[in-house]
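Participant: output the structure for:
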Amino acid sequence: MDKAKVGVGLVGTGYAAKLRAEAFLHAARTHLVAVVGHTPETSAAFANQFQCTAMSSWQELVARDDIDLVTICTVNRDHGAIAKAALSSGKHVIVEYPLSLNVAEAEEIITLAKAQKKLLHVEHIELLGGVHQAIKQHLPQVGELFYVRYNTIKPEYPAPRKWSYNHELFGFPLMGALSRLHRLTDLFGQVLTVNCHNRFWATETEYYQSCFCVTQLCFSSGLLAQVIYAKGETIWHRERRFEIHGEKGGLIFDGDTGILIKAGETTPIEVGSRRGLFAKDTSIVLDHLFHDAPLYVTPEESLYTLKVADAARRSAETGLTIVVED
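Facilitator: Now for the predicted structure:
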């Protein structure tokens, strides 16, 4: 950057947007210029809280001359359209995963960013978290891997009637919740085939009350991974569990507690906090913009995981095993 401060525009007023806004307000290198939310009321309240201007549409926001960086924290359905418009307007872009709910559109956006010579950063803070870092640290101790199980199960009764329970706004469960697969592709590499079964419970067309999605990934290394993502009213036990099984030991993470199991011994693993990850992500992006420091994830890596998630969607729809294309 050839400026002292980056002018930031924020699309979204929810949980992630608030954490981003706090990070930008505390960063000496940024100035939060404008925000736009789902309604004029939410935009105005957010703008008042974070001392910026409320806009009436994201189209107006991305066109502002005093905005250098557009940060997208809104519903998954709109990520691709906003990212394309922002890049086309000459802005740098941060977008919460997924980059798009459509693989072809995601590829187009990455190509556009390169053509415009602008930053495109797809946030994947799960890679910065304590569990992921602890896994990377201890993975060599368990030998050759053969099985992984990763469950994210969240009972909610009654289920909220919000965008994360909406087919169109959230997308296919493992595309909307892309981090559940991205953690695995980051750790274990290329996926060969995907099998997926998915079920919704719904009393209306647009919104559902529960979903249960189970996927098996066969990696090129021979590793077999099972991922369960479930939420809503028919889910009865909360679980956030990551198991890694190798020929010389295992790693078990239950919530933020971890253990290393080897023959005859079990060793507790210190797991870092999940707090402050949006601020850390923001700082890394600013270091890249100002000093060309390396990022911790590339858009191409996120795109690859999106392809794996799309293979899961097609498998669930057809009942077939899907081969993942590079």
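Participant: CA only for contacts and neighbour counts going forward, please
Facilitator: OK.
Participant: got the contact list for residue 213?
Facilitator: Counting by CA atoms under 8 Å, 6 or more residues apart in numbering, residue 213 makes contact with 173, 174, 196, 197, 198, 199, 228, 229, 230.
Participant: with adjacent residues omitted, what lies nearest to the fifth one?
Facilitator: Distances taken as CA to CA, 6 or more residues apart in numbering put residue 213 closest to residue 198, at 4.3 Å, once the chain neighbours are dropped.
Participant: how far away is the residue most central in space within the chain from residue 215?
Facilitator: The chain has residue 97 as the residue nearest its centroid, 3.6 Å off, counting by CA atoms, centre = their mean. Residue 97 sits 19 Å away from residue 215, taking CA to CA, to the nearest Å as the criterion.
Participant: please apply the same query to residue 147.
Facilitator: Look at residue 147 and residue 215: by CA to CA, they are 13 Å apart.
Participant: the more surrounded of those two?
Facilitator: Ranked by neighbour count (other CA atoms under 10 Å), residue 147 and residue 215 place residue 215 first, with 21 against 17.
Participant: what residues does that one make contact with?
Facilitator: By CA under 8 Å, 6+ apart, the neighbours of residue 215 are 194, 195, 196, 197, 226, 227, 228, 312.
Participant: how about TSV for the residues you listed, with secondary structure and neighbour count added?
Facilitator: Shown next, in TSV, are those (DSSP: H, G, I helix; E, B strand; the rest coil; neighbours: other CA atoms under 10 Å):
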residue	secondary structure	neighbour count
194	strand	26
195	strand	21
196	strand	25
197	strand	19
226	strand	19
227	strand	21
228	strand	21
312	helix	33
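Participant: here is the second sequence; please produce its structure so I can put it next to the first one:
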Amino acid sequence: MIRVGLVGTGYAAKLRAEAVNQDDRAKLVGVAGHQPDKTAEFGHTHQTQAFNAWQELINAVDLVIICGVNSEHSKIAQSALESGRHVVVEYPLAIDLQSAQSAIELARSQNRLLHVEHIEILGGVHQAFLKSLAQIGTPFYARYITLTPQNPAPAKWTYNTSLFGFPLVGALSRLHRLIHVFGQVESVSCQNRYWNLNGDRYTGCMCKAQLNFKNGVIADVVYGKGETIWTSERKLEVQGDRGALIFDGDRGVLIHSDGASEIEVGARRGLFT
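Facilitator: The predicted structure is shown next:
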């Protein structure tokens, strides 16, 4: 039986704990988090031990699942791998390239699993996207927009540049969804703006990137959140030479010369259903 430890007490950690507890091949040994009260409550809810620090947790398990603050992912992964543990980490692996490369090299040298979880590619929208793509011929343009108004902006690590990372690094799934489908990126251009940036803390951001893929597809990615965003949007659009795909929220539509038809979209939570 694999002994599993969780680092983090948020939504992703909750789903991981539930999944581990339902699997007879694994035992959830414990959890570590930043806030002792919240960690203790999490441990009680999921019938596992609350550890004072992730360093202690690593020594008691075979596999570490990292679901905490983005900026700590690579440090915890590095330490776990050095201790001979297997690692599953929510994206991003790191908020800088050098740390990510170091963790990958260490996993190889230690012959240990290092899996970066991209739950978005297991969800219903992405699976419907993959299944429907051939029906629009050769794709040439994609646009992916996620806008989240929050007023007031929460005083959380997700609005902190040093903890969350650059917007499209912290929110890497927005890029990875397209890269998973269209392959190698040849060039990138990007613009970003923060509002009320005070030290590392901000109350709003708007980030736009254009990806030019080796296969000729051009993709625009827009990610915005906070007090300066006024409309909520989650929309993926792909144009091809024989049609288009539009996923607006959890609703999918195929458009071609014969008109428009609905695309069946499964559950958004993917692996965690």
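Participant: next, the contact list for the residue nearest to the centre of the first structure, please.
Facilitator: Residues in contact with residue 97 of the first structure (CA under 8 Å, 6+ apart) are 76, 122, 123, 124, 176, 177, 178, 179, 302.
Participant: and it, how far is that from residue 286 of the first structure?
Facilitator: Residue 97 of the first structure is 18 Å from residue 286 of the first structure, by CA to CA.
Participant: quick one: map residue 263 of the second structure onto the first structure.
Facilitator: Aligning on TM-score structural alignment places residue 263 of the second structure opposite residue 269 in the first structure.
Participant: for residue 172 of the second structure, that is, sorry about that
Facilitator: Aligned counterpart of residue 172 of the second structure in the first structure: residue 178 (TM-score structural alignment).
Participant: and that match, how many neighbours?
Facilitator: 20.
Participant: next, the mean deviation of the longest helix along the second structure compared to the first structure.
Facilitator: In the second structure, taking DSSP state H as the definition, the longest helix is helix 97-110. Once superposed with the first structure, the aligned residues differ from helix 97-110 of the second structure by a mean of 1.1 Å; criterion: mean CA distance after the TM-score superposition for the first structure.
Participant: so that helix corresponds to what in the first structure?
Facilitator: Residues 103-116 of the first structure are where helix 97-110 of the second structure lands when matched by TM-score structural alignment.
Participant: list the buried residues for the matching stretch?
Facilitator: 103, 106, 107, 109, 110, 112, 113 (16 or more other CA atoms under 10 Å).
Participant: I'd like these as a markdown table, with distance to residue 203 of the first structure appended.
Facilitator: Below are these laid out as a markdown table (distance: CA to CA, whole Å):
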| residue | distance to residue 203 of the first structure |
| --- | --- |
| 103 | 30 |
| 106 | 32 |
| 107 | 35 |
| 109 | 36 |
| 110 | 38 |
| 112 | 40 |
| 113 | 41 |
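Participant: which residue numbers in the second structure does stretch 25-35 of the first structure align to?
Facilitator: By TM-score structural alignment, stretch 25-35 of the first structure lines up with residues 21-31 in the second structure.
Participant: likewise stretch 213-222 of the first structure?
Facilitator: So stretch 213-222 of the first structure sits over residues 207-216 in the second structure, by TM-score structural alignment.
Participant: going by residue numbers, what spans are strands in the stretch 1-150 of the first structure?
Facilitator: Applying DSSP state E, counting those that start in this stretch to the stretch 1-150 of the first structure gives strands spanning 6-11, 30-36, 53-54, 69-72, 92-96, 120-123, 145-155.
Participant: save the ones you listed as JSON lines, and put in distance to residue 205 of the first structure too.
Facilitator: What follows is those, written out as JSON lines (distance: least, CA to CA, whole Å):
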{"stretch": "strand 6-11", "distance to residue 205 of the first structure": "27"}
{"stretch": "strand 30-36", "distance to residue 205 of the first structure": "28"}
{"stretch": "strand 53-54", "distance to residue 205 of the first structure": "33"}
{"stretch": "strand 69-72", "distance to residue 205 of the first structure": "27"}
{"stretch": "strand 92-96", "distance to residue 205 of the first structure": "26"}
{"stretch": "strand 120-123", "distance to residue 205 of the first structure": "30"}
{"stretch": "strand 145-155", "distance to residue 205 of the first structure": "21"}
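Participant: contact partners of the longest helix of the second structure?
Facilitator: Here helix 97-110 of the second structure has contacts from 74, 77, 78, 81, 82, 84, 93, 94, 113, 114, using CA under 8 Å, 6+ apart.
Participant: and for stretch 57-71 of the first structure?
Facilitator: Identification of contacts with stretch 57-71 of the first structure by CA under 8 Å, 6+ apart yields 6-11, 33-36, 55, 82, 85-86, 89-95.
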